[in-house]
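Enquirer: Coordinates for the following, if possible.
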Amino acid sequence: MGIDREQCIKQVNQYIDAHREDMMQFWKELVSIESGNESQKEGVDEICSKIAEELRGCGAETQTIQMEKKGNFLLADWGKGREKKPVLFIGHMDTVFKEGAAKQNPFRVDEDGNAHGPGVLDMKAGLTIAVFIVKALNDAGYNERPVKIAFAGDEENGHRESGAAAVMLEACEGVAAAFNFETGYLDDGLVVGRKGSFRMTVEVQGVASHSGNAPEKGRNAIQEMSHKIIELQNLNDYEHGTSLNVGLITGGTVVNAVPDHCEIKIDIRFTQKERLDQLLEKIDEILAKTYVDGTKTIVHKTVPSAVMEDSEPVMALFHHIEKTAELTGYGKVKPIKVGGWSDSSLVASKGIPVVCGLGARGKGNHSPEEFAVVESVFERAKLIAASVILLDEDLV
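Expert: Got it, this is the predicted structure:
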């Protein structure tokens, strides 16, 4: 049986307004749990269990996918079995912060109405919004589409040490649209494009020798690498959104020895796979050159991530949210493209309409200054819930 969509939106809004304190408390609890990607698997798994319990409380079926090294992956289905295609809510439960960050920078709300704390914006506010949208839809009697949830435990390192990417790709099969509750922007820009990322490690092996007694017998690995770095950095093509950054370098042992080893780590961002392929050809040419005779270069490459392009399906979903924002009185939103990667790139690679950056508005990701605008948590929950309810209005 169909629903009165206008009435359903009204009831959802009433639920959000009546549960502001519950949302704040849930958000605070998530921020207070240490869940750094690097070494805090237990904290990520605790968040996973907490969210699963909350979702089961409103009738969702949940499944925890165990990960060996990184945080577990949470899958959930609410309203499973309904005739229409489901929508997918995406998020991640890990942060970039070191152990002790929650004690040094505890959750708090300042006099300007901004919340602070590690991961408060990226993206524990978004997790809170997604969970309470499901709870509000359940309370309002929404029954048209299932809602699937896919929350990863290791997004901050791009799932490089787990099988989470495959789980995310499987979760998006057959869905009508996906909503990613990543960091929202202060200017109400919603993300319709994200660059792909690619990482490389380059090693140069030289010959060690005493820099005073026999410098001519050495083969300086740092000197060889320096030539390569200059040429590599000149490959940046900002006009076409392709960038290369030599971000880390190590080498040598002591100041009075010719260094026999040097290593760099390279981060590459790209807007199209074709441009990445062209860039890698140029990189290979540079790395194949030898500037210091007697040195050897070794290259280690990762697998390139997917790109989120502002495709027709993505823009159709954005325009649906844009129309919903105007219809419900939220205000104007705008499409933006950003350089950072997210799981939206994986979903978009399957041709699924997805819009990212639907979490709370804020600034300062990955820093002690990170903050989220408290009021935007409730505003975004209402906006995306209405976008789900009205989905067939503009997007099939």
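
Enquirer: Please count neighbours and contacts with C-alpha atoms only from this point.
Expert: Noted.

Enquirer: Wait, a helix at residue 178?
Expert: No - Residue 178: not assigned to a helix; according to DSSP: H, G, I helix; E, B strand; the rest coil it is strand.

Enquirer: Now do it against residue 192, distance only.
Expert: Residue 178 is 12 Å from residue 192, where distance means CA to CA, to the nearest Å.

Enquirer: Need the residues touching each of the two.
Expert: Residues touching both residue 178 and residue 192 (CA atoms under 8 Å, 6 or more residues apart in numbering) are 354, 355.

Enquirer: Do a quick rundown of the strands in the stretch 51-200 of the chain.
Expert: All strands of the stretch 51-200 of the chain, identified by DSSP state E, counting those that start in this stretch, fall at 61-65, 71-78, 87-92, 108-109, 114-116, 147-153, 177-180, 184-185, 189-194, 196-205.

Enquirer: For the third one, name the packing helices and strands.
Expert: For strand 87-92, the contact count by 3 or more CA pairs under 8 Å, 6 or more residues apart in numbering; DSSP states H and E identifies helix 125-140, strand 147-153, strand 177-180 as packing neighbours.

Enquirer: ok, residue 151 touching residue 90?
Expert: Yes - between residue 151 and residue 90 there is a contact under CA atoms under 8 Å: 5.8 Å.

Enquirer: what's near enough to touch the closest residue to residue 336 other than its chain neighbours?
Expert: Leaving aside its sequence neighbours, residue 336 sits nearest to residue 191 (CA to CA, 6 or more residues apart in numbering; 5.0 Å). Counting by CA under 8 Å, 6+ apart, residue 191 makes contact with 335, 336, 337, 338, 355, 356, 357.

Enquirer: Apply 6 Å and report the result again.
Expert: Contacts of residue 191 were listed using CA atoms under 6 Å, 6 or more residues apart in numbering, and they are 335, 336, 337, 355, 356, 357.

Enquirer: Another sequence for comparison is provided below:
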Amino acid sequence: MEIESKQQIAFNYIDTHFEEAVSLWKTIVAMESPFWEKKAVDEVCSYLIQWCTQNGLHACRRYCETTGDGLVVSTQSTNLYRHGIALMAHIDTVHKIGAFGSNPVLEKDGWLYGPGVGDCKGGAVMALYTLLALRESGYTQRPVKLILVGNEEGGRPNNENFLPDELCGSDALFNCETGVNGKIVTSRKASIGAVFTVHGESGHVGHLIDTPANAIREAAYKILELENHSDYKDFIFSCGEIQGGTVFTSVPDKCTFKVNCRIRSKESIPVLEQILTQVAAKSHIPGTTSKVQLTGNIVPMAASSKNNALFAQFDRASRALGYGAFEPVHSGGGSDASYAVMLDIPAICSTGVIAENAHTLRERANIESLRMRAKTHILTILNLAD
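Expert: The predicted structure is shown next:
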């Protein structure tokens, strides 16, 4: 069957099932799933597995002990997955349950509002219907899989990272993260979490006769020292969480704080590690000790000619469909697309639904963009060379 015929069948499937796709989108957005609530994320995973089964898709759950489970979806068995096409999205979000009120989903003026509506549940639904449409068209040129992750936002320990295994055998990755109108991400900074634990010595403030081993005060010195290393180009250090103390009349003997670190290139990795190690080892307050633990993927999504070639094909498809040209951009935000680049797999990112205000209570996604982005993915995949 010619590409044009497959394209027509696949596009017709998207058009005739569009309202159904939007309904699924609303359903899983209403299932609030902040990354730290494993049970909530797992419930979304279970719902989608059931939905995939009902729609004739293969769905394999990837269990994680401490973070949200993921699943891998395909139109056929991926036991012999070689020269495949991977799509990826995540089903965990960043908002506390109830942050958007008792009814977290709102449709208004062509936009959908809600927690994770664009980051990244819209991309997940778009990718699911891309798979269904390709199957309907009879496409078998390459195996296609969708990797849905339940632990993207907060990172995961290495033993719960199934992405390198699932990406192996891929010739391309489309990471269906939050889309931006007219732009596609071809490179990204790495986003690393550095969790510092500071220990001091507790005591009654009224009994002090000398400088106490105050864990919070030591943490404050370290936070300022780290942020002074930011040049906002190659390195960013930003403390976003801190916990310590029990009551204000006692000297705190423990303080933990989390720093988000961003680096632009893999050459910055040893420098980053040295900075974090030195800051943890140095004590400003006598009697305090500290340690640091890293979370997340330390390797950036580096720019490459392979990424640029894949971008060119996606851009060509968009222009052919009358959706306009894309601009390739570098993003300061991290994503799981970096794992593909680590494996020398061509990757582009932010190919999901067009959305705005991610990680805020104003988060919204353009409903019609689900149709547009699904068709752009379909045409790109149909035209990928053997």
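
Enquirer: Work out the TM-score between the chains.
Expert: The TM-score (TM-score structural alignment, normalised by the length of the second structure) is 0.90; 384 aligned residues with a CA RMSD of 2.5 Å.

Enquirer: still on that earlier bit, and the residue nearest to residue 336 of the first structure, what pairs with it in the second structure?
Expert: Per TM-score structural alignment, the equivalent position to residue 191 of the first structure in the second structure is residue 185.

Enquirer: Please report how far its match lies from residue 357 of the second structure.
Expert: 17 Å.

Enquirer: you'd agree residue 178 of the second structure is up against residue 352?
Expert: Yes - if you go by CA atoms under 6 Å, residue 178 of the second structure and residue 352 touch, sitting 5.3 Å apart.

Enquirer: Between the two, which has more neighbouring residues?
Expert: residue 352 (33 against 26; other CA atoms under 10 Å).

Enquirer: Just tell me what residue 317 of the second structure corresponds to in the first structure.
Expert: In the first structure, residue 317 of the second structure lands on residue 324 (TM-score structural alignment).

Enquirer: secondary structure class for the residue nearest to that match when sequence neighbours are not counted?
Expert: Leaving out its chain neighbours, the residue that sits closest to residue 324 of the first structure by CA to CA, 6+ apart is residue 387, at 5.9 Å. Of the three states, residue 387 of the first structure takes helix under three-state DSSP.

Enquirer: what do we get in the second structure for residue 387 of the first structure?
Expert: So, by TM-score structural alignment, residue 387 of the first structure is matched to residue 380.

Enquirer: And for residue 130 of the first structure?
Expert: Per TM-score structural alignment, residue 130 of the first structure is aligned with residue 127.

Enquirer: how deep is that match tucked in, by neighbour count?
Expert: Using other CA under 10 Å, residue 127 of the second structure has 32 other residues around it.

Enquirer: Distance-wise, check it relative to residue 278 of the second structure.
Expert: Per CA to CA, residue 127 of the second structure is found 43 Å from residue 278 of the second structure.

Enquirer: And for residue 137 of the second structure?
Expert: For residue 137 of the second structure relative to residue 278 of the second structure (CA to CA), the value is 57 Å.

Enquirer: Could you do residue 52 of the second structure as well?
Expert: 49 Å.

Enquirer: what about the two, which has more around it?
Expert: The residue with more neighbours, out of residue 52 of the second structure and residue 278, is residue 52; 18 against 10, by other CA under 10 Å.

Enquirer: give me every residue that touches that one.
Expert: Counting by CA under 6 Å, 6+ apart, residue 52 of the second structure has no contacts.

Enquirer: how about 10 Å then?
Expert: Each residue near residue 52 of the second structure by CA atoms under 10 Å, 6 or more residues apart in numbering is listed here: 46, 58, 59, 73, 74, 75, 128, 132.

Enquirer: hang on, residue 78 of the first structure packs against residue 144?
Expert: No - when contacts are counted by CA atoms under 10 Å, residue 78 of the first structure is not listed as touching residue 144 (11.3 Å).

Enquirer: what do these two both touch?
Expert: Common neighbours of residue 78 of the first structure and residue 144 (CA under 10 Å, 6+ apart) are residue 86.

Enquirer: The two: which has the busier surroundings?
Expert: residue 78 (24 against 18).

Enquirer: The more buried one matches what in the second structure?
Expert: Match for residue 78 of the first structure (TM-score structural alignment): residue 75.

Enquirer: Where in the second structure does stretch 19-34 of the first structure fall?
Expert: Using TM-score structural alignment, stretch 19-34 of the first structure pairs with 17-32 in the second structure.

Enquirer: How many residues are close by the aligned partner of residue 7 of the first structure in the second structure?
Expert: Using TM-score structural alignment as the criterion, the counterpart of residue 7 of the first structure in the second structure is residue 5. Neighbour count for residue 5 of the second structure, taken as other CA under 10 Å: 12.

Enquirer: need the contact list for residue 5 of the second structure.
Expert: Taking CA under 10 Å, 6+ apart, one finds 11, 137, 138 in contact with residue 5 of the second structure.

Enquirer: Who wins on neighbours among those?
Expert: Of all the contacts of residue 5 of the second structure, residue 11 has the most neighbours under the rule other CA under 10 Å, reaching 24 neighbours.

Enquirer: tell me which element it falls in.
Expert: Assigned by DSSP states H and E, residue 11 of the second structure falls within helix 3-16.

Enquirer: likewise residue 261 of the second structure?
Expert: strand 254-263.

Enquirer: Show me what that strand is packed against.
Expert: For strand 254-263 of the second structure, the packing partners by 3 or more CA pairs under 10 Å, 6 or more residues apart in numbering; DSSP states H and E come out as strand 190-199, helix 215-227, strand 235-244, helix 269-281, strand 289-295.

Enquirer: Please repeat the previous calculation with a cut-off of 8 Å.
Expert: Short answer (3+ CA pairs under 8 Å, 6+ apart): strand 254-263 of the second structure packs on strand 190-199, helix 215-227, strand 235-244.

Enquirer: Flag every buried residue along that strand.
Expert: Buried residues in strand 254-263 of the second structure, counting neighbours by 16 or more other CA atoms under 10 Å, are found at 254, 255, 256, 257, 258, 259, 260, 261, 262, 263.

Enquirer: want to throw the residues you listed into TSV with distance to residue 99 of the second structure?
Expert: As requested, those are exported to TSV (distance: CA to CA, whole Å):
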residue	distance to residue 99 of the second structure
254	30
255	27
256	25
257	23
258	22
259	24
260	23
261	26
262	27
263	31
